[in-house]
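Chemist: The following comprises the amino acid sequence and a computationally predicted model.
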Amino acid sequence: PFALGVASGDPAPDGVVLWTRLVLADAAQLQAAHTVRWEVAHDARFAKIVQKGEAPALPQLGHSVHVELRGLAPGRWYHYRFMLGDAVSAVGRTRTAPAAGDLPDALRVAFASCQRWEHGQYAAWRHLAADQPDLVLFLGDYIYEYATPKNASDLARTHSLKLATTLADYRDRYALHKSDPALQAAHATCPWAVTWDDHEVQNDYAAGAGRDDTPHFLAMRGAAWQAFYENMPLRATSLARPFPDTRWDALQVYRRLRWGRLAHIHLLDGRQYRTWQACRTPDSASAGAVRGGACAELADPARTYLGAAQEQWLDAGLASDAAAPDATRWSVLAQQTLFSPRHYPSGTVTTDNWDGYPAGRARLLQSVARHAPRNTVLLGGDIHQNYVCRVHADADRPDSPVIASEFCGTSISSRSGTTQDKVDAVARHNPHVLLARCDLRGYGIADITPERWTTTL
């Protein structure tokens, strides 16, 4: 029953979320609720059990299990497992965050995104587990909604699932990805904090609009969002209403994680509240790119990537970080994609990332510049390439002050869809880009101390 592995997430000083999802064989089991036992211990042999209890696995939530632990000691590692009848899950390892006033010597954060099944094996997850991070930030595209392409000759592997549109489809897609032993090992290594991008629902969707008629799209989006919650180690506070009264027209995905006084992580949601992509036709399959001068919508100051409420929430968080610099050494903005501009030699502008929302980016830059937290770092994914950038106060003026650093990580398996020659040409055209590579798959590791941030891509 534990064939999809175990996971933990969103560590706090006194607890963490434990997760699993049952795989059940016959129809009667699938229709029934089950009671899962869980244990937390100081050791992998469970000789020193700290807490234990029971949790429901309900068919209405795909037989997923979310246990929100409280009362644990801050800043220490634990082991956990689940049991159903005689069956025992794999053992997971998790940890709590440091106490609020503590200044840890070090924090190792892995950040990753984009793991299309057909495009490659998950060797990166095996390597990440060996790197023993304290925390994994997953920045979007945990699944891809597509069916296997008809021409599978150049694919690393295939699957038999159809294009995902229903709750059953999305549940099956998560089960496919979570069947991979390397991904399971990474989940069992340490706690994760997850956000989403577009492929958890549909390519390039924006808030309440996709490439289908609105009622059909909203039903599909609700199914996809429910499956996301079911399959991720998220707290119940992410639900708009407590189960069973939950409605799947919203999920609270943006949130903060504090790592003592060392780091304050602002985990963002770049999908749920954004404006429709500039100059995109309603029924188009993707956002695409436009000529900057031919798309007046790009310059509309009302356009937003994060939405007004999230912008205000982030501004308040950065102000809080800056007001007590001794309480926050590093302000981390963990979000979906490349934040810094890519000015293409051709003059085209890609509209699904921050380049398509220049006014929203300018407001975020103004927020960082106005509050001036002690050290600001942006993390991203989505583009299937490694980028390292200086973040200037004015994105269009390379002579403006540098106010932050950016590390945008490549994909776990998804192809880049470009060549290094083209990427080199973009880098030459953008002096704030310090490194740009499209030829490598993997993840990023950030080793953070009170004095230094070191990223290994």
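Modeler: Ah, there it is. Residues are numbered from 1 along each chain as shown.
Chemist: okay, CA-based contacts and neighbour counts for the rest of this
Modeler: Noted.
Chemist: show me what contacts the spatially most central residue of the chain?
Modeler: The C-alpha lying nearest the average C-alpha coordinate of the chain belongs to Leu139 (C-alpha atoms, centre = their mean; 2.5 Å). Neighbouring residues of Leu139 by C-alpha atoms under 8 Å, 6 or more residues apart in numbering: 111-113, 194-197, 334-336, 380-382.
Chemist: Please compare the first structure with the one that follows:
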Amino acid sequence: MTHSSHQEELRDAARHLGRRRFLTVTGAAAALAFSVNLPAAGTASAAELDGRKIRENPFTLGVASGDPLPDSVLLWTRLAPRPYESGSGLPRARFQVRWELARDERFSRIVRRGSATAHPEFDHSVHVEIKGLEAGHVYYYRFRTGTWTSPVGRTRTAPARSARTSSLKLAAVSCQAYHDGYFTAYKYLAREDVDVVFHLGDYLYEYAVNAVGGARNYTDRKLPAHFHRETVTLEDYRLRYGLYKSDPDLRAAHAAHPFVATWDDHETENNYAGDIPENGVPPEEFLLRRAAAYRAYWENQPLRTPQQPAGPDMKLYRRLQFGSLAQFDILDTRQYRSNQAYGGGWHKPGPESEDPSRTLTAATQERWLLNGWRTSRATWNVVPQQVIFAQWRDVPTGAFKLSMDTWDGYPASRDRVLKGAEAAGIDNLMVLTGDAHVGYAFDLKKDFDNPSSRTVGTEIVATSITSGKDGSDRPGSWNNQMQANLHMKFFNGRRGYAVVTLGRKQARADYRTVSAVTTPGAPVATAASFVTEVGNQGLTPA
């Protein structure tokens, strides 16, 4: 984040908070910049130990890659011999980690190698940015420390910016509550032939996980007592990532594909808005928690250096391009939003929710999005983000309510985005969404209150990996929602993920679902498939 961008975001915050409270919060934020230590230089920092002193496998959390660029990949791992323990079973010392990047899985054609330092201040996580690579190319990678070698990961660079790529296949995932079931969907995603995976939020949940793993109902082991409480401190969040990443199916998906990650609320706290917590604690106290959550998120995701947090602030919105076929504008609709209207939940829209000053993105991010569209030459402009963008009524009567946590609670913000897309001449707009714990397909309308209004884009809502437990094909609200939202083309309540194939003439969305998550090993099926044509937006069954 540039200094000017940071100042603009502070001004955005000031407008929403009021002067006295703003000064209190920003003072706390400044103090937080020093409340979580960064790796120090020279001899004053932690001692350095040889990797040979690690007596147990340190690569229990696997490997990952992320944010592919045409000439660069980001590789990630974290040393954690005992991920369920504080400190992960390592002393507060630095360890050298060697890495290798090759053209083949056997590493007979190594193209790059080097070393990185695993700092205790970053919980021994490693982020390696490798540059100077071939565009649109598959690579394999691994890490070593001492006598230990990590699993092999597979990644790929993005196509060159000018490349006329004929197709791109992506997956969209979200909402993986460990305590709601097994990550079986990831086992199947690891086998998919996709170029990139977009994680749209709720990578973990802050809620307590009991000794038997909630709905996983373990009979052969017990989880330690420190998982039985809500995450609040940096140690809490770090341990929770260790628990989640111990799942073999999640590790397999990360090793198979590069991920592009963005968060929603549960990585920090349910339904927080900017600096405003769910439970009314002082903003200074909540920002301490937010700083801890953001720090642990960066440590445990394949994110590049510009995303490294500073205290309670982290610039997660960013842009990726895949040749001339697709531009991805990844949003953060949580860190900068106005507070939910009417206390959140489902309400009849009114003056509070329809206040034109309300924003889900803040002015700086909104301007960045619209400016990026003005210069885009991509066939598809895709917006990976967190909460439902389309209008989403609960019942087909005049007594309908809307969710104040989604873009329905910020209609002026949505209107500005849609008008910005129209002004920029964006013909093929696609929004990728998580959060809802069901699969939806929406046509985006110029006027949602008029069913015959022009369709200006599409929205693919990926169901959850586990959140909501097993679910059903037709939840109890199916009839009401399908009748209330004529622009809704699909609604399924099972767990799974979405696969989207972008082409020069059309895009195709396939909704993959598993029959159960409360028992392991359920089969996967394609619940539905839709297409939308270039220059003729609107979802039709494939």
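Modeler: Looks like it arrived, so ask away. All figures in this text were calculated on a predicted structure; none of them were measured in a lab.
Chemist: May I have the TM-score of the superposed chains?
Modeler: Aligned and superposed, the two chains score 0.92 in TM-score terms (TM-score structural alignment, normalised by the length of the first structure); 436 aligned residues with a C-alpha RMSD of 1.8 Å.
Chemist: Longest helix of the first structure, counting residues only.
Modeler: Longest helix of the first structure, by residue count under DSSP state H: helix 214-231.
Chemist: how about it, aligned to which bit of the second structure?
Modeler: Helix 214-231 of the first structure corresponds to residues 283-300 in the second structure, going by TM-score structural alignment.
Chemist: Residues touching the matching stretch, excluding its own?
Modeler: Here stretch 283-300 of the second structure makes contact (C-alpha under 8 Å, 6+ apart) with 24-25, 28-29, 32, 36, 77-78, 122-123, 125-126, 232-234, 237-238, 241, 267-268, 275-277, 307-314.
Chemist: Next step: these restricted to helices.
Modeler: Using DSSP H, the contacts of stretch 283-300 of the second structure in helices are 24-25, 28-29, 32, 234, 237-238, 241.
Chemist: Type out the PyMOL command that picks the buried ones from the residues you listed.
Modeler: Buried members of these, defined by 16 or more other C-alpha atoms under 10 Å, are picked up in PyMOL with:
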select buried, resi 25+28+29+32+234+237+238+241
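Chemist: Ala256 of the second structure: which of the ones in helices among the contacts of stretch 283-300 of the second structure is nearest?
Modeler: Distance to Ala256 of the second structure, by C-alpha to C-alpha, is smallest for Tyr241 among those, at 19.2 Å.
Chemist: And the equivalent of that closest one over in the first structure, how close does it get to Gln60 of the first structure?
Modeler: Under the alignment (TM-score structural alignment), Tyr241 of the second structure maps onto Tyr174 of the first structure. Relative to Gln60 of the first structure, Tyr174 of the first structure is positioned 16 Å away (C-alpha to C-alpha, to the nearest Å).
Chemist: Also Arg157 of the first structure?
Modeler: Here Arg157 of the first structure is placed at a distance of 31 Å from Gln60 of the first structure (C-alpha to C-alpha).
Chemist: And for Thr348 of the first structure?
Modeler: With distances taken as C-alpha to C-alpha, Thr348 of the first structure is found 46 Å from Gln60 of the first structure.
Chemist: Tell me which of these two has more neighbours.
Modeler: The residue with more neighbours, out of Thr348 of the first structure and Gln60, is Thr348; 16 against 13, by other C-alpha atoms under 10 Å.
Chemist: What is the aligned counterpart of the more buried one in the second structure?
Modeler: Aligned counterpart of Thr348 of the first structure in the second structure: Lys401 (TM-score structural alignment).
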